[in-house]
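Asker: Just to be clear, the model below is a prediction. Sequence and coordinates:
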Amino acid sequence: MTLTQLKPEVETIISNTNETVDNRLLSICQLLEQHVPYYNWVGFYFKNGDKDELKLGPYVGAPTDHTIIPFGKGICGQVAVSNKNFVVPDVTAQDNYIACSITVKAEIVIPIFVNGENIGQIDIDSNTPDPFTPEDERFLEFVCQKVSEIL
């Protein structure tokens, strides 16, 4: 399934009001991890109340110890501060990287905005070196925009 073909699937999940928000987010994680071969860990992080930190939300992939990430730390923490997409083709080239698994080679993080405020992000790890294209970025921006509608 191409990224374009996944868009209506994402919209169907988002519009299913019979499911909780967390269940819909988990379903999106599962959809992406199952249908994009180089998406090996897919999860959401959200601002943790009034604290300058992110808290792990629904995800699929290997368990992680990184359930809380301070703003500015790692790729996710940097996106929480910069409010910008962050594509990392090679995680070993990043000084401020939090390793979740030795198998991870690349990462992409896209912020989620609600009323202009960065309230969270989608985080994707890949075991493939440099797999993410501008098409991935646009697709994940679409996913985040759809997710923002239910938050």
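Answerer: In hand now; what should we look at?
Asker: make it CA atoms for all contacts and neighbour counts henceforth
Answerer: Will do.
Asker: Centroid-nearest residue for this protein?
Answerer: Nearest to the mean C-alpha position of the chain, by CA atoms, centre = their mean, lies I122 at 1.7 Å.
Asker: pretty sure that one contacts Y39?
Answerer: No - applying CA atoms under 8 Å as the test, I122 and Y39 come out as separate, 11.7 Å apart.
Asker: In what element of secondary structure is V79 found?
Answerer: helix 74-82 (DSSP states H and E).
Asker: What is the next helix or strand after that helix packed up against?
Answerer: Downstream of helix 74-82, the first helix or strand assigned by DSSP H and E is strand 86-88. With contacts taken as 3 or more CA pairs under 8 Å, 6 or more residues apart in numbering; DSSP states H and E, strand 86-88 sits against strand 106-114.
Asker: Structure two is appended below for comparative analysis:
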Amino acid sequence: MTFQDLKPKIKSIISNDNLTVDERLLKICDTLERTIAYYNWVGFYFKNGDKNELKLGPYVGEPTDHTIIPFGKGICGQVALSNQNFVVPDVTAQDNYIACSITVKAEIVVPIFVKGENIGQIDIDSNTPDPFTADDERFLEFVCTQVASLLS
């Protein structure tokens, strides 16, 4: 299934008012993890109130100890400060990487903006070296825009 084919599925999940926000976010995670072979962990992190930290939201994949991530720490923490997408083709080449699993080879993190404020992000780990392309980035930006519409 292509990213174009997935867009209507994401929109359908977002517009499903019979599910809670968290249920919709979990369904997005599940859809992405099941549909895209190299997406091995898919989850959301959100700003934790007024604190300069991220709190783990809905996710699909191996359990993680990283339920709270300080701003600036790891890839997610860096995105919280930079407001920029961060694509890591090889996690072993990153000195500010927080290892969640020894099987993870690459990571992509894309921020979610509501009214111009970075309120969270989608985080995807892959067990495949260097799998992410510009198409992944554009698609995940689309997903984050859809999620932002749900949260605004």
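Answerer: Looks like it arrived, so ask away. This structure is a prediction, so every number in the text was calculated from the model and none was measured.
Asker: circling back: mean distance, the helix holding V79 of the first structure to its aligned residues in the second structure?
Answerer: Superposing on the second structure places helix 74-82 of the first structure at an average distance of 0.1 Å from its equivalents, by mean CA distance after the TM-score superposition for the first structure.
Asker: likewise stretch 22-32 of the first structure?
Answerer: Mean for stretch 22-32 of the first structure is 0.1 Å (mean CA distance after the TM-score superposition for the first structure).
Asker: Let me know the secondary structure of T103 of the first structure.
Answerer: Following DSSP: H, G, I helix; E, B strand; the rest coil, we place T103 of the first structure in the coil state.
Asker: residues contacting it?
Answerer: Shown in contact with T103 of the first structure (CA atoms under 8 Å, 6 or more residues apart in numbering): N127.
Asker: on that earlier part again, quick one: the helix or strand encompassing the residue nearest to the centre of the first structure to strand 106-114, angle?
Answerer: Using DSSP H and E, I122 of the first structure falls within strand 117-126. Calculated by axes from the mean of the first three to the mean of the last three CA atoms, to 10 degrees, strand 117-126 of the first structure forms an angle of 160 degrees with strand 106-114.
Asker: Tell me roughly how far strand 117-126 of the first structure lies from the second structure on average.
Answerer: Mean for strand 117-126 of the first structure is 0.0 Å (mean CA distance after the TM-score superposition for the first structure).
Asker: That strand to helix 74-82, inter-axis angle?
Answerer: Using the same axes, to 10 degrees, strand 117-126 of the first structure lies at 160 degrees relative to helix 74-82.
Asker: can you list contacts of the helix or strand just after strand 117-126 of the first structure?
Answerer: Later in the chain than strand 117-126 of the first structure, the nearest helix or strand by DSSP H and E is helix 134-148. Helix 134-148 of the first structure is contacted from outside by 3-4, 7, 10-11, 14, 25, 85, 110-114, 121-122, using CA under 8 Å, 6+ apart.
Asker: If I take helix 134-148 of the first structure and strand 106-114, what angle do their directions form?
Answerer: Using the same axes, to 10 degrees: helix 134-148 of the first structure against strand 106-114 is 30 degrees.
Asker: Superpose on the second structure and give me the mean offset of helix 134-148 of the first structure.
Answerer: Helix 134-148 of the first structure sits 0.1 Å off on average (mean CA distance after the TM-score superposition for the first structure).
Asker: That helix: which residues count as buried?
Answerer: 137, 139-144, 146-148 (16 or more other CA atoms under 10 Å).
Asker: returning to that earlier point: what are the contacting residues of the helix holding V79 of the first structure?
Answerer: With CA under 8 Å, 6+ apart, helix 74-82 of the first structure has contacts from 45, 53-54, 69-72, 85-86, 96-98, 109-111, 118, 120-121, 123.
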